[in-house]
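Trainee: Kindly return the folded structure for what I paste below:
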Amino acid sequence: MFGHRLLKLATGAGERRFASSRQSMEQVQRENLSRLLSQVAGMQIAGAADLQANMSWEKFTSTQPVTDYDYWREAIESQRTLGKEGLSRSPVSRFQPTSGSTSAIKWVPYTKQFLGELDNAISPWVMDLYRQFPRLLAGRHYWSMSWVPTALRESMSEEINDDLQLMSLGKRLLAGATQAVPQNVSLASSSDDSLFATLAWLAADPSLSMMSIWSPTFGLGMLKDMARWRGELADVLASGHWGQRMAGVKNAGCPKSPRAAAMLREWDGALSPDFFTALWPSLALVSAWDTAASGPWAKQLHALLPQASFQGKGLWATEGVVTIPYQGQHTLAYRSHVYEFQNPDDGSVYAPWELELGQEVMPLLSTGSGLLRYRLKDLVRVDGFNQGVPVLTFLGRAGTTDLVGEKLTAPVLDLAIASLSLPGTVTPVCTVAVDDAGEGKPGYLLLLEGQSEQQDDIGAKVESQLQQHFHYQLARNLGQLEPLRCVVHPAMRERYLQQCRQRGMIEGNIKMESLQYWPGQLPSWLSLLSTEAVMANKEAVL
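Mentor: Reported below is the predicted structural model:
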């Protein structure tokens, strides 16, 4: 397609800069800091740390504390709701919502400078995609929308959901011409209507050559929803009219495809590689998270779309980008923000040029949004260097659950589960720390999707592995924790995602996490399943 060729030309210069300056990473990073300080120095909140425009790297890192969202929350909310001074002089295009595993909605200012930084990461990634997967040039692409709760939609701008908004205006226009799904599907009054319209456009496009999403569980959910709505989708695609969908959206053009309508009507709804291969014969690439807890779900998604290659996403957060897939490696996006890395054990901080092979660290970002030395609670391992630029593997969330002093981490749980030979019918979803795991004591529930009669055996083996962790063993010996228990359900993934949505997390960006803490009472469905698991265990003992 002509649009792809123009986009390839537009991203070429950014990719050449990225490639040619890798061995000058320290110089680039220091220049990034100088450019950033020129925008934030003199702002009221920066004045609290006495930041100056001409500060050296060493002075900046010794003056500005490491921060989290709470450090910036008041200033952001004052700017967003009252129009007061923000974090940076760079004009704000919009406030992007995000949420953590246990936190409510946070708003990140997307400034002109910050969007330019993201564009510096997108250009080399897109150019590298075209180089590695030339079939992408022949068809249309789908770049996912970041679905937000229906209740938030009226308070947000029209362009806030579209991942294409991460690009500069010129590249956005070029990329828009290559898209299978028009932007206005994000303007529907509900998430269901947005998703339905997306599926209609995708089903109607046999030239679809790329599907770029974030969470593989979101991709699996899309395919499942296509099966659930296949009759209604067939009616829409046969008539070219939305019916009751997309009400109130101006110029809501509707796709029409007798071919897709017939395929959907003949489909029995079973998720089958044969069906999706026939529907999208030109699909060349699926891009999604595939590391840490997302790994098993990425494999399931790829198995349903075998006609396409699969590329794991780099590490992106709403607050900024850390790595991009480049030349087959997850390479630090060193031309984007200012990066530091913190040792989670002793708090020591390293510049990117100080990292060593094998280190496990958490990224600190200073970005054009005005967030400075902002700690992402993600753990990465230094697995190599791309001409001097660190190559980083995402290991999972770096948070610790500490109900009674057990200090359990996601890597400890991952190792415990990886040591098992799980039945092929079972996939781990998440382990949740709960305040009441039975008989009034806190403990851990390992949520599994599938069907198995071995959940008690699995739970006992994971419990045995965890007891090799000193603090966990001590808490169990003192009777402070219930033993870990497995809870199995055929639709556990969807139940887990529904719980995340109910806690305010954003659809499409919900990342599968190995370990979470769910405060308060258990959801009723989990309480019932947990009680059933306890009773089954007692019957087995008797």
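Trainee: When you work out contacts or count neighbours from here on, use the C-alpha atoms and nothing else.
Mentor: Fine.
Trainee: my read: Lys112 touches Arg89, true?
Mentor: No: using CA atoms under 8 Å, Lys112 is not in contact with Arg89, being 9.7 Å away.
Trainee: From the opening residue of stretch 41-61 to its closing one, how far?
Mentor: Using CA to CA, to the nearest Å, the end-to-end distance of stretch 41-61 comes to 14 Å.
Trainee: List the buried residues in it.
Mentor: Buried positions in stretch 41-61, judged by neighbour count with 16 or more other CA atoms under 10 Å: 41-43, 45-46, 51-53, 55, 57, 60-61.
Trainee: contacts for that stretch?
Mentor: 30, 33-34, 37-40, 63-65, 75, 85-89 (CA atoms under 8 Å, 6 or more residues apart in numbering).
Trainee: wait, which of those residues is closest to Leu315?
Mentor: Closest approach between the contacts of stretch 41-61 and Leu315, by CA to CA: Leu33, at 21.0 Å.
Trainee: quick one: which helix or strand includes that closest one?
Mentor: helix 25-40 (DSSP states H and E).
Trainee: quick one: that helix to chain centroid distance?
Mentor: Remark: helix 25-40 is offset 27 Å from the chain centroid, using CA atoms, centre = their mean, to the nearest Å.
Trainee: Ok, stretch 535-542 next?
Mentor: Computed by CA atoms, centre = their mean, the separation of stretch 535-542 from the middle of its chain amounts to 39 Å.
Trainee: show me what contacts Leu271?
Mentor: When contacts are taken as CA under 8 Å, 6+ apart, Leu271 is in contact with 223-224, 227, 304.
Trainee: Next, the structure of the following sequence, for comparison with the previous one:
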Amino acid sequence: MKALLINSAWLFSQKKLSKQFHHLLDDCKKVQEAKLTEYLKKNADTEFGKKYDFKNIKSYQEYVKAVPIIEDYSDIEPYIENMKEGKENVLFPGKPSFFETTSGSGSSPKFIPYNNDLKNEFKAAVAVWMWDLYRLDPKIFSGKAYWSLSPAMKELDKTSGGIAVGTADDSDYFDPFTALLLKEIFAVPSELHKITDSHSFYVKTWQHLLHNSNLTFISVWSPQFLIRLIDFLIENLVEILSLSNCGLSRETMIKKAVFDKNLNLEMLFPSLRLISCWTAGQSKIWLKKLYDISGNIPVQGKGLLSTEGVLSISIGLDKHLLAYTSHFYEFKNEKGEVYRADKILHGETYEVIITTGGGLYRYNTHDLVKCSGFHKSVPCLEFLGRSGNVSDLVGEKIAESSLAEIFEQALKIFPNIEALYLYPEQHQSKANYLLIIESPLAVETEQIVSFVETELFNNPYYKQAIDSGQLGRISTFKVEKNFTRKLTQHYQSVKKIKDGDLKLPLLFPPNFLAPILK
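Mentor: As a prediction, the model looks like this:
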């Protein structure tokens, strides 16, 4: 009953923002123009605003003419460095509340500044999502919720200017009232976020989860994280049950399910109503495993949200609308032509460019989306992947976004496959690709390679590279179960990415996997 009352109070606090979003669905262009005008006016006296003369920009066309697209984080890094040192009024008025990091090139993270404006823009999107979930199934909000937490990569840090890097817990992303309510309905306390030891983190997570049999909602980013969570329970069952105090009958049920190899989330949490996680892009290859562990619980594809900003909002189980009341958006097509949200075309593919209250101006996210239609005047977006991950040894141009589609089909055709990865090899005479096949069982290696190569031949650049002899045919490397675990640890170590934020690539650069393929 307490969880229901707190959920109701939280939902009520989100109602106004959701109502505004739905009320303005016919006015996407007008709302976007107002957002841009607001940014230009509010930030005119900042260092960035003065450099690009925000005070004298009166239209979108003038904004495009005055401000270049930021194609790479290094273009704004000097501004960020000044903010880290404590300088005020650089990209937005005042100083950042904190910085959040996200993976950059090599092992160097990108520092993204957060202020109250950016937090409110995230809140506007979350409010729409929450109210839609309530309309979808009110019982989602009748019990406790698990929102993804990850073990900390390191202790919280500060910049040279004394500004926090990262947050003490996830409630820092919300206003104080919302944060207070969320702490009451979270099945797992946000303090666990501070634990740096991965084993201890997962043990304590399961202690809290198993104590909350009334769990009704799970929200994680990567489906791989949820799969890892279940695997950890199975691998450490005795230790977890000895500490969980979840009741004898429940313990017996869990042990039997593990012994029978049919443990799933529906069985563990009989009140569970919905699982929300990424289901698009490279996450597609984990969906088969996800459905195996979800039982009959519905899975909602999460909207496109990154450290830099929010791009789309989940509506229903499989529709994603542009978060048009949060930021100002532009879309760049394959020809390099840039359009506002109201001008993009159904069926076309674009990179998303954002301007936010957090001081990012015409920042190319390099998230690749397809316009799958419109809801009134607002575009519906399908996430395809990251535009930047393209392998091009000899002009073959293999994009990870296309590879995800091929691997998704391969996993359906060959059910014994656990995972697939593609890795370029360069030799003195010729380059080729290595198809890494993870499976604990015997698999039809030749048929799998034939299927993948046939699909890749639909890419004319790849076919030309093979036909010209510049690129050799695909070779294979079969690995046993748990290769993905080892690969994940290596990738996270290099990129400094937490478990819950992980988007494991399917396509790797040359030499990246050398340490684990020995």
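Trainee: Superposed, what's their TM-score?
Mentor: After superposition, the two chains reach a TM-score (TM-score structural alignment, normalised by the length of the second structure) of 0.89; 504 aligned residues with a CA RMSD of 2.7 Å.
Trainee: re earlier: now, of the contacts of stretch 41-61 of the first structure, which are buried?
Mentor: For the contacts of stretch 41-61 of the first structure, buried by 16+ other CA under 10 Å: 33-34, 37-40, 75, 86-89.
Trainee: Looking at the residues you listed, which is nearest Trp518 of the first structure?
Mentor: Ala75 (28.6 Å).
Trainee: can you give me the helices in the stretch 301-450 of the second structure?
Mentor: Along the stretch 301-450 of the second structure, counting by DSSP state H, counting those that start in this stretch, helices occupy 400-413, 445-456.
Trainee: What residues of stretch 441-454 of the second structure count as buried?
Mentor: Across stretch 441-454 of the second structure, burial judged by 16+ other CA under 10 Å covers 443, 445, 448-449, 451-453.
Trainee: again, but for stretch 431-440 of the second structure
Mentor: So stretch 431-440 of the second structure, judged by 16+ other CA under 10 Å, has buried residues 431-439.
Trainee: same deal with stretch 77-84 of the second structure?
Mentor: Using 16+ other CA under 10 Å as the test for burial, stretch 77-84 of the second structure gives 79-80, 82-84.
Trainee: Over to stretch 219-232 of the first structure?
Mentor: Buried positions in stretch 219-232 of the first structure, judged by neighbour count with 16+ other CA under 10 Å: 219-223, 225-227, 230-232.
Trainee: Then stretch 197-209 of the second structure?
Mentor: Buried residues in stretch 197-209 of the second structure, counted by 16+ other CA under 10 Å: 201-209.
Trainee: Also stretch 361-374 of the first structure?
Mentor: Buried residues in stretch 361-374 of the first structure, counted by 16+ other CA under 10 Å: 361-374.
Trainee: Tell me the counterpart of Val452 of the second structure in the first structure.
Mentor: In the first structure, Val452 of the second structure lines up with Val462, judged by TM-score structural alignment.
Trainee: what residues are up against its match?
Mentor: Val462 of the first structure is in contact with 416-417, 420, 484, counting by CA under 8 Å, 6+ apart.
Trainee: Would you agree Asp50 of the first structure falls within a strand?
Mentor: No: assignment of Asp50 of the first structure by DSSP: H, G, I helix; E, B strand; the rest coil gives coil, placing it outside any strand.
Trainee: and the equivalent of it over in the second structure, how far is that from Ala66 of the second structure?
Mentor: Aligned by TM-score structural alignment, Asp50 of the first structure pairs with Asp53 of the second structure. Asp53 of the second structure is 8 Å from Ala66 of the second structure, where distance means CA to CA.
Trainee: Could you do Gly104 of the second structure as well?
Mentor: From Gly104 of the second structure to Ala66 of the second structure the distance is 27 Å (CA to CA).
Trainee: what does Phe457 of the second structure give?
Mentor: The spacing between Phe457 of the second structure and Ala66 of the second structure, counted by CA to CA, is 42 Å.
Trainee: mind checking how far the nearest residue to Glu158 of the first structure once chain neighbours are set aside is from Ser194 of the first structure?
Mentor: Of all residues not flanking Glu158 of the first structure in the chain, Leu187 sits nearest, at 6.5 Å (CA to CA, 6 or more residues apart in numbering). Counting by CA to CA, the gap from Leu187 of the first structure to Ser194 of the first structure is 7 Å.
Trainee: Show the residue spans covered by the strands in the stretch 151-300 of the second structure.
Mentor: Applying DSSP state E, counting those that start in this stretch to the stretch 151-300 of the second structure gives strands spanning 157-158, 164-165, 215-219, 274-277, 299-301.
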